[in-house]
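Participant: dropping a prediction and its sequence here:
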Amino acid sequence: MFTRDEAEALLKKYNPNEALIYHAYCVEETMRRFS
């Protein structure tokens, strides 16, 4: 299991597009609220 910081580093490494990173943060927050 990755820590949040490790996952964020991988996200930024493989997705340099800021819009995709923003989308990932939105999805993360949505999943937190549903859980």
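Facilitator: Now that the structure is in, tell me what you want to look at. Numbering: from 1, shown residues only.
Participant: contacts and neighbour counts: CA atoms only from here.
Facilitator: OK.
Participant: off-centre distance for the helix or strand hosting Val27?
Facilitator: Using DSSP states H and E, Val27 sits within helix 18-34. On the basis of Cα atoms, centre = their mean, to the nearest Å, helix 18-34 sits 6 Å off its chain's mean C-alpha point.
Participant: put this beside the first:
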Amino acid sequence: MTIVINVMDLGAFIICTLLFIALWFEESEEASASSLHA
């Protein structure tokens, strides 16, 4: 049971990390695009 919980926590951690990276990448991409327009 403990192993199952650890696997679920690991999956949630990976999903949160991927979402955070995706949001950061989008923001950095928008910032570079706006700097190019300016």
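Facilitator: Cool, the structure landed. Model, not experiment: these values are computed from the prediction.
Participant: can you give me the TM-score here?
Facilitator: The TM-score (TM-score structural alignment, normalised by the length of the first structure) is 0.53; 20 aligned residues with a Cα RMSD of 1.4 Å.
Participant: coming back round to it: and the helix holding Val27 of the first structure, how far from the second structure on average?
Facilitator: With the two structures superposed, helix 18-34 of the first structure lies on average 0.2 Å from its match in the second structure, counting by mean Cα distance after the TM-score superposition for the first structure.
Participant: that helix aligns to what range in the second structure?
Facilitator: The alignment of helix 18-34 of the first structure onto the second structure (TM-score structural alignment) spans residues 4-20.
Participant: and whatever helix or strand Glu30 of the second structure lives in, how far out from the chain middle?
Facilitator: Under the criterion of DSSP H and E, Glu30 of the second structure resides in helix 2-37. Relative to its chain's centre, helix 2-37 of the second structure lies at 0 Å (Cα atoms, centre = their mean).
Participant: give me the helices and strands touching it, please.
Facilitator: On a contact count with 3 or more Cα pairs under 8 Å, 6 or more residues apart in numbering; DSSP states H and E, helix 2-37 of the second structure meets no helix or strand.
Participant: and it, which residues are buried?
Facilitator: Of all the residues in helix 2-37 of the second structure, not one is buried under the rule 16 or more other Cα atoms under 10 Å.
Participant: which residues does the spatially most central residue of the first structure contact?
Facilitator: Nearest to the geometric centre of the first structure sits Ala24, at 4.1 Å (Cα atoms, centre = their mean). Not one residue lies near Ala24 of the first structure by Cα atoms under 8 Å, 6 or more residues apart in numbering.
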